[in-house]
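>>> build me a model:
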Amino acid sequence: MSNHYLFSLEMSIELALINRKSSFVSDGVKMATPMRRTLVALHRATCSSLMNAEASLDLRHPLPLYLPVRTKKRYFIPPSVGMKGFKDSNIQDRARKAGVAPRQQYFERPINIASTSGVFDPYIPPEGDARLSSLSKEGLKQRTKQIKQSAGSQLAIRKIKEHDPQFSTKSFAVQAQEIFIEAHTALTQFNKEKLHSLLTERCYPEMTRGNRYKTISWTFLESLEPPKVVHARCPDMISKGNLYGQVTVRMHSKQTLAIYDRFGRLMMGSEEQPKDVLEYLVIERHLLNPYGRWRLHGKIVPSWAPAKDPIIKTVLIPGPDLKPGEEFEALNHQVPKPEAVQWSK
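You can find the predicted model right below:
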């Protein structure tokens, strides 16, 4: 709005006041004075409103489109990057001062109630798997230990039969051998679904660890001795009535095992040379679960067992640098033999 427009508006109001004043002269001075004051106040209010409107419509100084409004108070401000002398404990202290409760940290490990985490009271097989003479001192100790183990096994078998009436030591030994054969056959094919149905959650990682890029060839030839139940325990976990049945089966059989690496080279064993294997298998079942089944839980390796065959690893033998068009066989390169090294523990 221009100044010329304001000046013309003021002149028109002044003329109106003069005309109004001349008309009121005849009526008297008392009546004209308050009317004049009213018109002067109206004139001033009109001029101030016009000036405010002109200032608001002035495009040279536009107002911001939005105004920042603080809606939420920030109680905790993280420290700046590279702050010296700052520790993790200070974060919790500052959070408590600001009224924010820090989150509690839990260090508990998850548990699985479908199976136990180990073998309770493991069976200790006699040295050499042969009975010593009861007349000798060592034979007398061995016989006493067997009597104690057999007494505990009889009590555990009674508890197992209360929850599994079809349980029998004679038939269970054959069933355990079938579970062992099916589990190792599924391991060669790496059938995960079948392995989970035949192995417990403790035994599964132990059997499958490190076999991702390997080829396993395993066959069960024959049983040299009939399998036999030698040990039984019925432990409880978490609560007193949550029972698990663990049965140890002695199995003496003839097997073949060959393991190949990812390059198809033999690492251990042989497919043509069978071996006599004496194993003590631990079969477990959650007795309170009506849909539970007996699964392979682990193996007991006695201290007097012979050591396993060493693993043959595939290594790269350095050779000569071949030029384009040359062949390694034509050079008659002799591979140097490694020098003997004394290894100390």
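>>> going by C-alpha atoms from here, please, whenever you check contacts or count neighbours.
Will do.
>>> correct me, but C234 touches I160?
Yes - using CA atoms under 8 Å, C234 makes contact with I160 at a distance of 7.1 Å.
>>> packing partners for the longest strand anywhere in the chain?
Ranked by residue count and defined by DSSP state E, the top strand of the chain is strand 266-286. Under the contact criterion of 3 or more CA pairs under 8 Å, 6 or more residues apart in numbering; DSSP states H and E, strand 266-286 touches strand 244-260, strand 295-299.
>>> need these in TSV with mean neighbour count and distance to L42, can you?
Listed next are the helices and strands packed on strand 266-286 as TSV, based on neighbours: other CA atoms under 10 Å; distance: least, CA to CA, whole Å:
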stretch	mean neighbour count	distance to L42
strand 244-260	22	100
strand 295-299	23	102
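>>> I'd like the structure of this one too, to check against the first:
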Amino acid sequence: MNSLRAIQRVAPALMLANRVNRVPFTPAVALGIRGYATRHRQSEGKQILVRDYGVIANYVPPEATPSISDFHKWRLIKWRNMRNSVQNMLGIGLIKYKSLYEKWNSGRFLSLAEETYKDMNSAFARGDRHLLEEVCLDAMYSNLKNDLKKRNNVTWEWQYHGEVEAPKIVCVRCMGTSGFSKTGFSIGQVTVRMHTKQSLAVYDKKHRLVGGDPNNVQHVKEYVVFQRALTDPEDAWKVYGKVTPTEQKF
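The predicted structure is shown next:
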């Protein structure tokens, strides 16, 4: 019973939870096809560390726009979405300007983000801490590692069953110590809406199903924040955390 309660408490990290900083089919990294930069590297005799600024912006556009008949709510949502779109364009412009080693391409980024998201979920299910440390930044990795410690002699089997909708960029921001200069340290953060089909099954030591269902494919919607040091040639886009859409207040 204690094991099952622990499973029920931790399982939402994969299937349905969206809280901040929580968190293959055939994981490419595990097969050696795609590599990730390490979090601590030596470059020109200096150690480069990814800095933690927190989630720069957690705005998530609402799934539906209020009817124009409710003009007050409709106007506020339109204004917030327009302001976010302008900030996104500025963020992408700054990422393009400040990134000294990688040319921004939205399609290529979304493809990489989706693969990284699948690798993270697959590694978490298998308990692969090494891969988790490669695809996640400190806060996300720490939370997932703590969740792994709560497992009690059970095995997780997670499967990705495709997209419900294609991944979509919803928020882009850039921050650093250098303002509009190309010198200094700068990071980019991009929030991606992931709407995928997943299944999860949990088995005990005798391979008896004690949680989830391998045949129960669920639609999971998550907003995943990716971060990269723009001025570091060896850094890669990694999972910083997740944000939860907040209830709109008027």
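>>> quick one: closest of the helices and strands packed on strand 266-286 of the first structure to A330 of the first structure.
With CA to CA as the criterion, A330 of the first structure lies closest to strand 244-260 of these, at 30.5 Å.
>>> let me know the outermost residue of the second structure.
S69 (36.1 Å; CA atoms, centre = their mean).
>>> for the equivalent of D236 of the first structure over in the second structure, give me its contacts.
Counting by TM-score structural alignment, D236 of the first structure lines up with G176 in the second structure. Going by CA atoms under 8 Å, 6 or more residues apart in numbering, G176 of the second structure touches G184, F185, S186, I187.
>>> returning to that earlier point: quick one, which of the helices and strands packed on strand 266-286 of the first structure gets closest to T188 of the first structure.
So among those, strand 244-260 is nearest, using CA to CA, at 9.8 Å.
>>> may I have the secondary structure class of A166 of the second structure?
Classification of A166 of the second structure by DSSP: H, G, I helix; E, B strand; the rest coil places it in strand.
>>> picking up where we left off before, okay, and the common contacts of C234 and I160 of the first structure?
Shared contacts of C234 of the first structure and I160, defined by CA under 8 Å, 6+ apart, are found at G245.
>>> ok, now which ones touch the residue nearest to the match of D236 of the first structure when sequence neighbours are not counted?
Spatially, and ignoring its direct neighbours in sequence, G176 of the second structure is nearest to S186 (3.9 Å; CA to CA, 6 or more residues apart in numbering). By CA under 8 Å, 6+ apart, the residues touching S186 of the second structure are K98, C174, M175, G176, T177, S178, A229, L230, T231.
>>> could I have the buried ones of these as ChimeraX selection syntax?
Of these, the buried ones can be selected in ChimeraX as follows, counting by 16 or more other CA atoms under 10 Å:
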select :98,174,175,176,229,230,231
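>>> widest-spaced pair of the contacts of S186 of the second structure?
Going by CA to CA, the pair spanning those furthest: S178 and A229, at 12.8 Å.
>>> could you name every residue contacting both of these two?
F185, S186.
>>> the first structure: helices as residue ranges?
Per DSSP state H, the first structure carries helices over the ranges 3-25, 29-56, 88-97, 137-163, 169-189, 192-198, 203-208, 328-331.
>>> redo those helices as CSV? Include distance to M267 of the first structure.
Formatted as CSV, the helices of the first structure follow (distance: least, CA to CA, whole Å):
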stretch, distance to M267 of the first structure
helix 3-25, 103
helix 29-56, 90
helix 88-97, 49
helix 137-163, 39
helix 169-189, 15
helix 192-198, 24
helix 203-208, 17
helix 328-331, 26
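>>> which one of those helices lies closest to L224 of the first structure?
With CA to CA as the measure, helix 169-189 is the member of the helices of the first structure nearest L224 of the first structure (12.5 Å).
>>> many thanks, I have nothing further to ask.
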